[in-house]
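**Q** Okay, sequence plus prediction incoming.
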Amino acid sequence: MKILKIDLNKMAVVIVCITAFCSCSKKLTFSENEMQLIGLDSTDGIMPIYTVDDPADTALLNAVSSDLSINDMQSEYYKILKKRLLATVQDSTNPGVGIAAPQVGVSKRLVAVQRFDKPEEPFELYSNIRLVSLSQDKAWGWEGCLSVPGKRDTVLRSTSVVISYIDDKDFKEKKDTVEGYTAVIFQHEVDHLDGILYTERKKL
């Protein structure tokens, strides 16, 4: 058996270098402010809702959200954001049927939608979601929004849509055809990611 002498100081330098390399190679696209809002110490807490009552909030709500990277979707920030989005939209004091990340100050293409078209009507999360196609058949319906408190209005929406999104388990693109009220929710939430509030649909 050969005895090896190890220089602990040199080993420490190597470990630091490897750690630094891994951190750089796993760079996230969340801003510093977004990471503070998400908070690594808040695993399931309700997040404050950004509303049109505040000019700074409105500016963020009118911005177009960017895609999540694979590194983002592998990060603890992403996992916590998903939990906190669900906690926020299911807040018993101010419940909703859908929520988009910009509504909690995070300009990323992530939404939570209640699937009324599925058994038990679960909430599901969708990353990098887009509307691939919308039906020509449309209908007027009442809508409200957590970011536009105290108001409701009628909006003309397609009755069915095809969505595309990235599955955060295998990072592959998936598609789904959605109809009825759930299709309306998807359109409302994807609008948020494109900086459009339902109140502005009247002008489009």
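**A** Looks like it arrived, so ask away. Residues are numbered from 1 along each chain as shown.
**Q** all contacts plus neighbour counts: C-alpha atoms, from now on.
**A** OK.
**Q** for the protein, what spans make up the strands?
**A** 98-100, 110-114, 123-134, 138-145, 148-158, 160-166, 173-179 (DSSP state E).
**Q** which helices and strands does the fourth one pack with?
**A** Spelled out, it's strand 138-145. Judged by 3 or more CA pairs under 8 Å, 6 or more residues apart in numbering; DSSP states H and E, strand 138-145 is in contact with strand 148-158.
**Q** Quick check: buried residues in the strand it packs on?
**A** For strand 148-158, a neighbour-count test (16 or more other CA atoms under 10 Å) marks 148, 155, 157-158 as buried.
**Q** before we move on, the earlier item: mean neighbour count, the strands of the chain: which tops it?
**A** strand 98-100 (a mean of 28; mean count of other CA atoms under 10 Å).
**Q** tell me what it is packed against?
**A** Counting by 3+ CA pairs under 8 Å, 6+ apart, strand 98-100 packs on helix 76-89, strand 110-114, helix 180-193.
**Q** now the angle between strand 173-179 and the last one, please.
**A** It stands for helix 180-193. Helix 180-193 runs at 130 degrees relative to strand 173-179, counting by axes from the mean of the first three to the mean of the last three CA atoms, to 10 degrees.
**Q** residues making contact with helix 180-193?
**A** 61-65, 97-103, 107-111, 113-117, 129-131, 157-161, 197-198 (CA atoms under 8 Å, 6 or more residues apart in numbering).
**Q** Also the second one?
**A** Judged by CA under 8 Å, 6+ apart, the contacts made with strand 110-114 from elsewhere in the structure are 68, 85-86, 89, 97-101, 121-129, 182, 185-186, 189-190, 193.
**Q** ok so, going back, redo the buried residues of strand 148-158 as JSON lines? Include distance to residue 165.
**A** Formatted as JSON lines, the buried residues of strand 148-158 follow (distance: CA to CA, whole Å):
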{"residue": "148", "distance to residue 165": "26"}
{"residue": "155", "distance to residue 165": "24"}
{"residue": "157", "distance to residue 165": "20"}
{"residue": "158", "distance to residue 165": "19"}
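**Q** Farthest-apart pair in those, please.
**A** Between any two of the buried residues of strand 148-158, the greatest separation by CA to CA is 21.8 Å, found for 148 and 158.
**Q** okay, pairing it with this:
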Amino acid sequence: MAILEIKKYPDEVLKGKAESVTEINGDLQKLIDDMIETMYKSNGIGLAAPQVGVSKRLIVVDTSIREENQSLIVLINPEIKLSEGDILSEEGCLSLPGFITRLKRKEKVYVTGLDRKGNPIEIEATGLLSRALQHEIDHLDGILIIDRISPLKRELFRRKYSKSKK
């Protein structure tokens, strides 16, 4: 297993829509293992393949450090089928280090996809797991948390980010 480089804003791979996974093979299993190790090493609760430079519809999520009865989830080609309610909470992102904002997300989601062996999986999630799944699936569609904030806050972020790069 290897620690992968987490791509940071404004890397182009973070902006595009990821491709569906069409083959579950040894290369994909290695990517899954490397993503899990990278997520844990980075103290994250979720990671999407585009965040490590791979434009594939693959996410790993583990909210067990903050929620009881949760464990590692690997989802291939995840889709949100149903969602309900709204909840406002703080959110950060490994691809936007140091940036935290309050975002409205759906309180409850029903997600389908495949597990790492290719078996169908269905997840009904609330709380932090719901938020993490929505966040990581956003990455698969090229959406970052800064795309979900007001234009004014986004502009302030970009200015601060530009100054930090100089």
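**A** Received it, and whenever you're ready, just let me know what you need. Predicted, not measured: the structure shown is a model, and the values here were computed from it.
**Q** Same list (the strands of the first structure) but as JSON lines, adding distance to residue 50 of the first structure.
**A** What follows is the strands of the first structure, written out as JSON lines (distance: least, CA to CA, whole Å):
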{"stretch": "strand 98-100", "distance to residue 50 of the first structure": "11"}
{"stretch": "strand 110-114", "distance to residue 50 of the first structure": "15"}
{"stretch": "strand 123-134", "distance to residue 50 of the first structure": "19"}
{"stretch": "strand 138-145", "distance to residue 50 of the first structure": "11"}
{"stretch": "strand 148-158", "distance to residue 50 of the first structure": "9"}
{"stretch": "strand 160-166", "distance to residue 50 of the first structure": "24"}
{"stretch": "strand 173-179", "distance to residue 50 of the first structure": "27"}
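**Q** ok, residue 94 of the second structure touching residue 40?
**A** No - taking CA atoms under 8 Å as the definition, residue 94 of the second structure is not a contact partner of residue 40, at 11.4 Å.
**Q** The counterpart of residue 60 of the first structure in the second structure: what's it in contact with?
**A** Matched across to the second structure, residue 60 of the first structure falls on residue 13, judged by TM-score structural alignment. Residues in contact with residue 13 of the second structure, defined by CA under 8 Å, 6+ apart, are 7, 50-51, 53-55, 142.
**Q** Go through those residues and single out the one with the most neighbours.
**A** In terms of neighbours by other CA atoms under 10 Å, those top out with residue 50 at 28 neighbours.
**Q** Quick check, it in contact with residue 20.
**A** No - if you go by CA under 8 Å, residue 50 of the second structure and residue 20 don't touch, sitting 12.0 Å apart.
**Q** what's the overlap in contacts for these two?
**A** Jointly contacting residue 50 of the second structure and residue 20 under the rule CA under 8 Å, 6+ apart are residue 56.
**Q** Residue 94 and residue 40 of the second structure: which is more packed in?
**A** Higher neighbour count among residue 94 of the second structure and residue 40: residue 94, with 19 against 16, using other CA under 10 Å.
**Q** which residues sit in contact with the equivalent of that one over in the first structure?
**A** Using TM-score structural alignment, the equivalent of residue 94 of the second structure in the first structure is residue 146. Applying CA under 8 Å, 6+ apart, one finds that residue 146 of the first structure lies in contact with 49, 51, 94, 96.
**Q** ok, so what distance separates residue 146 of the first structure from residue 127 of the first structure?
**A** 20 Å (CA to CA, to the nearest Å).
**Q** cool, and residue 139 of the first structure?
**A** 27 Å.
**Q** Equivalent analysis for residue 142 of the first structure, please.
**A** 26 Å.
**Q** now do residue 94 of the first structure
**A** With distances taken as CA to CA, residue 94 of the first structure is found 24 Å from residue 127 of the first structure.
**Q** same question, residue 15 of the first structure
**A** 34 Å.
**Q** Residue 116 of the first structure against residue 122, yeah?
**A** Yes - because the distance of 7.4 Å satisfies CA under 8 Å, residue 116 of the first structure is recorded as touching residue 122.
**Q** Comparing these two, which residue is more hemmed in?
**A** A count of neighbours by other CA under 10 Å puts residue 116 above the other of residue 116 of the first structure and residue 122, at 17 against 12.
**Q** can you count the residues close to the residue nearest to the more buried one when sequence neighbours are not counted?
**A** Leaving aside its sequence neighbours, residue 116 of the first structure sits nearest to residue 182 (CA to CA, 6 or more residues apart in numbering; 5.9 Å). Residue 182 of the first structure has 22 neighbouring residues, counting by other CA under 10 Å.
**Q** Map residue 182 of the first structure across to the second structure for me.
**A** Counting by TM-score structural alignment, residue 182 of the first structure corresponds to residue 129 in the second structure.
**Q** got it, and residue 20 of the first structure?
**A** So, by TM-score structural alignment, residue 20 of the first structure is left unmatched.
**Q** do you know how far the residue positioned nearest the centre of the second structure is from residue 159 of the second structure?
**A** By CA atoms, centre = their mean, the second structure has its centre lying nearest to residue 136, at 2.0 Å. According to CA to CA, residue 136 of the second structure stands 25 Å off from residue 159 of the second structure.
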